[in-house]
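[1] pasting the sequence and the predicted coordinates here, then a few questions.
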Amino acid sequence: MATRRLRQLQPILQRCTQRPFFPQPAQSELIQVTPKVSLFTDKVHIKVQGLPSKAKVTLHAMTEHEWRRKPAQFVSCSHYVASHSGEVDLQKDASVGGTYTGVEPMGLFWSMQPCPSGPQNIRMVVKNVDRPVLYKLSVYMGHLPLSDLHIKNTQHEPLSALEVERVVMPSNARRIPVREGTVRGTLFLPPGDGPFPGVIDMFGLAGGLMEIRAALLAANGFAAFALPFFGYDDLPKTFTEQTFDYFEDAATWFASHPSIHPEGVGLIAISGGAAVGLMMAWHCPQIRAFVRINGPGFHGFMNLHRKGMLLKKGVGLDMDKCPVTEEGQVMKDGWIFPEEDIIPLWERDVHMLTLISDDDGQYHPHVGDMHKKLYPEDRCHLIEVVHYPGAGHLLEPLYTPHCRTCYNPFFGQDLLWGGYVKEHAIAQEDSWQRILNFMNKYLPSSS
């Protein structure tokens, strides 16, 4: 697999420019990152050499993004003590402070947080998947907290700095905008002629088009369709205006695409998108494998219509049980639903992987267990439930920084997603591999 990824990334290595995105000091050779260009979900090996013996140093990482159309920086740091030979190796040496501690080879990536001098309570969203995500790694003498490195008028000169590229979509994959009837989105195809195992990918009630997971699925050999359902292009402005006809049309179009293996497709959905995804898995015959990420076992609180008729009534949401805390609103105890509102997916031969974060502020973790208990004994092989202690609602591809709370445009306020940094990182690493294994197991393989 490593050899195949190196072949996929070779065109990007060849086109890397000489001009860095970040200004770099002369001693960039002190920091070594292998490989310097890598897939977003791949591990890298970080070493610092040429330091004074037993020197105390701070490693720092920074990446620049946008949040609600404004610039935003995400940063991290770790504290190390160099060896007698003046080396720090993140694969074997433990961080003794900073945004993470212990032996964590990828800690500088997963422990990132909003820059102390910038906006807080924001989420790192990779929007331009055809461009690498750029990180600046720096090393400083002494053990410095993030606040010291990012307070204005405080000067700390790095000993060395290096730019690292993390690729979301390899250049030999294909990104195809989709406008088919009313269906909108982006199709990602791996290299080759196919047909490929196909996966529909949906996010939640933040709306818009989110492409990162679909692009990474294509990097792993799947044809993936990033499917928005409101707040994008000419789609309805809000989810309440969308009908189930749209999702049926999307499943029909995607499953019949000549690049997709004809024996059924998979579906991945998170949060409010998972509520609709559950309805798709129940009603759309093309779906044969479904990954539900922190979503309910029922349809959400909005009525869903098909062909002008009510298809499914939304469950109740008691706002008196949805307190607004200092960190954001918590809705997990507000859902009102009897057992008959649970979608009987066991009626179809659809395999479902349910991923549950136990510190989710929006859906109670017992909902997934309740769903599994309703499966008849002879159908229990169709459902798998995995719990992640200490993880929050927004389970995303591994090494994406944890977001505990941020603004949600659908609800018009901050929502408490929950979770803790390290526990969430562990959950994202495990869940990403589970998703890939699950889809490889239950979808037809490439020709």
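    That came through fine.
[2] C-alpha from now on. contacts and neighbour counts both.
    OK.
[3] for this protein, longest helix please?
    Taking DSSP state H as the criterion, the chain has its longest helix at helix 421-442.
[4] show me what counts as buried in it.
    421-429, 431-432, 434-435, 438-440, 442 (16 or more other CA atoms under 10 Å).
[5] so what secondary structure elements neighbour that helix?
    Judged by 3 or more CA pairs under 8 Å, 6 or more residues apart in numbering; DSSP states H and E, helix 421-442 is in contact with strand 287-293, strand 351-357, strand 383-388.
[6] could you give the angle of that helix to strand 351-357?
    With axes from the mean of the first three to the mean of the last three CA atoms, to 10 degrees as the basis, helix 421-442 and strand 351-357 are set at 180 degrees to each other.
[7] any idea how far R292 is from the residue nearest to G204 when sequence neighbours are not counted?
    In space, and not counting its chain neighbours, G204 is closest to G273: 4.3 Å by CA to CA, 6 or more residues apart in numbering. G273 is 9 Å from R292, where distance means CA to CA, to the nearest Å.
[8] and here is the other one:
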Amino acid sequence: MKRKIPKKPGPRIEIASRNMMIDQKPEIWVRGFVPHNHVVITTETIDETGVHWRGKTPYVMNTQGCLEIAAAESEGEEVEETDPWEIFDAMRPADTPDGPVPLFAWRTAEPIHIEIHVNAQNGDSAQSSLHLCLFDEATTIREDVREGPLQGTLFCPKGDGPHPVVICLGGSDGWFTEARPALLASHGIAAFSVAYFGGDPLPETLSEVPLEFFDRAVDWLNAYPAVDTSRLGIYGYSKGGELALLLASRDPRIRAVAAYSPSSVVWQDPNGGAPKSSWSEGGIPLPFLPMYVSGMKILKIMTGRPVAFRECYAQGMERHPEQTEKARIPVENIAGPVFLVSGTEDGVWPSSEMADTIETTLKDAGKDVTHLKYPGAGHLTTLPGLPAPEVMDTLIFGGSSQNSSRALEDAWQKMVTFFQATL
């Protein structure tokens, strides 16, 4: 009887784990293709609003017909290595792949399902899939907090505590999000995402928002036995970055601050009409700096055309130097180290220049500060491991999606390390 010779496996995709935290690089191997053949790797997913995203990335197989998309070393196999985030960053809306990259909508802690296809010139193909996870239910507890004006979600590591805790603040929509705090908690740091306006019973708009919401959040955490508020940090992006620095400058309980695309001053509310301060304390509006919105900008807003507000903020500073000083956030009063992230091509406001000012002030005061300034990146607010936006509706974020994506991926890893080292 003749011995059966097993068939050589054909074209295939091998993935070390199909459930990966989104801030970790997956290990993906493409094998069994014709050596030196040209292939295209297609990644596809659907965001929370139903937008279909697709990315196409070309590669050439090596002499063994293999390709490694992984950060791990191969065992005795000659392969061409590439960054696994590249195939995710390449995704664009399938209906408008050549337009400015919009916001990838994902606010919850649900996993993102990615389909992966490989197609070669000779017709060979393979497919697989994986989940990019934000919440690790094996290691993390999720706690909904809905207590009157205190609205948010706590993600807390399981196991022995108490754990350090970071209060997380979103951008100019003011409501809490879950994706970033859930991801932060997977690294052993409790994260409390808190709303500061945007829905009942909180203020409807970003106008004279009371800073007292922060005290309610800390009081709630003080009664939660698994966290240690003596190791309290704060993290915010965009308008939340302004707020994080402002709160830290007024409250010595905050031991470490991370601010993405931040501001060095208190700005007016972004609503129309007579300018008001964004923030208040004890019922008194804080000193603020008004924007300067030109007639051309107003026309663009009224006609629904894309708008970059960077000039409006820059000219507000230039036209009102005396108010700039009154509205300045006294960052030199912050008790702990500060971690700043900015993109040089930010189209929303001049965050790199304002972060430079913050950095100089802190260094002059002998304080510990890190400023990651990324050339060619725009308004940096979104998750690592996904395509970064160039626009959000009609708001121009600036920079290129690729530069911003790589910046966010690099900054996130360093921010996690920052909080682990300082809290």
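    Here it is on my side, so go on. Source: prediction; values computed, not measured.
[9] any idea what the TM-score is?
    Once superposed, the chains reach a TM-score of 0.83 (TM-score structural alignment, normalised by the length of the second structure), with 384 aligned residues with a CA RMSD of 2.7 Å.
[10] ok so the residue nearest to G204 of the first structure is a strand residue?
    No. If the criterion is DSSP: H, G, I helix; E, B strand; the rest coil, then G273 of the first structure is helix and not within a strand.
[11] next one: the closest residue to E208 of the second structure other than its chain neighbours from A223 of the second structure, what distance?
    Counting by CA to CA, 6+ apart, E208 of the second structure lies nearest to W279, which is 4.1 Å off, once chain neighbours are set aside. Relative to A223 of the second structure, W279 of the second structure is positioned 27 Å away (CA to CA).
[12] the more surrounded of the two?
    W279 (23 against 11; other CA atoms under 10 Å).
[13] my read: that one touches F213, true?
    No. Assessed by CA atoms under 8 Å, W279 of the second structure is found out of contact with F213, at 11.2 Å.
[14] how many residues are close by I358 of the second structure?
    By the criterion of other CA under 10 Å, I358 of the second structure has 26 neighbours.
[15] again with M106 of the first structure
    17.
[16] so where do the strands sit in the stretch 101-250 of the second structure?
    112-120, 125-133, 140-147, 150-157, 163-169, 190-194, 209-210, 227-237 (DSSP state E, counting those that start in this stretch).
[17] of these, which is nearest T361 of the second structure?
    Evaluated over the strands of the stretch 101-250 of the second structure, closeness to T361 of the second structure peaks at strand 227-237, with 19.5 Å, by CA to CA.
[18] and the closest one, which residues are buried?
    So, applying 16+ other CA under 10 Å, buried residues of strand 227-237 of the second structure: V227, D228, T229, R231, L232, G233, I234, Y235, G236, Y237.
[19] residues in the first structure aligned with that strand?
    Counting by TM-score structural alignment, strand 227-237 of the second structure falls onto residues 260-270 of the first structure.
[20] list the contacts of the matching stretch.
    Contact with stretch 260-270 of the first structure is made by 194-204, 223, 254-256, 274, 277, 281, 286-295, 394, 439, 443-446, as judged by CA atoms under 8 Å, 6 or more residues apart in numbering.
[21] any idea which of the strands of the stretch 101-250 of the second structure is most buried?
    Ranked by mean neighbour count, the strands of the stretch 101-250 of the second structure are led by strand 190-194 with a mean of 29 (mean count of other CA atoms under 10 Å).
[22] how close does the residue nearest to E208 of the second structure get to V218 of the second structure?
    Between W279 of the second structure and V218 of the second structure the computed distance is 19 Å (CA to CA).
[23] right, I'll leave it there.
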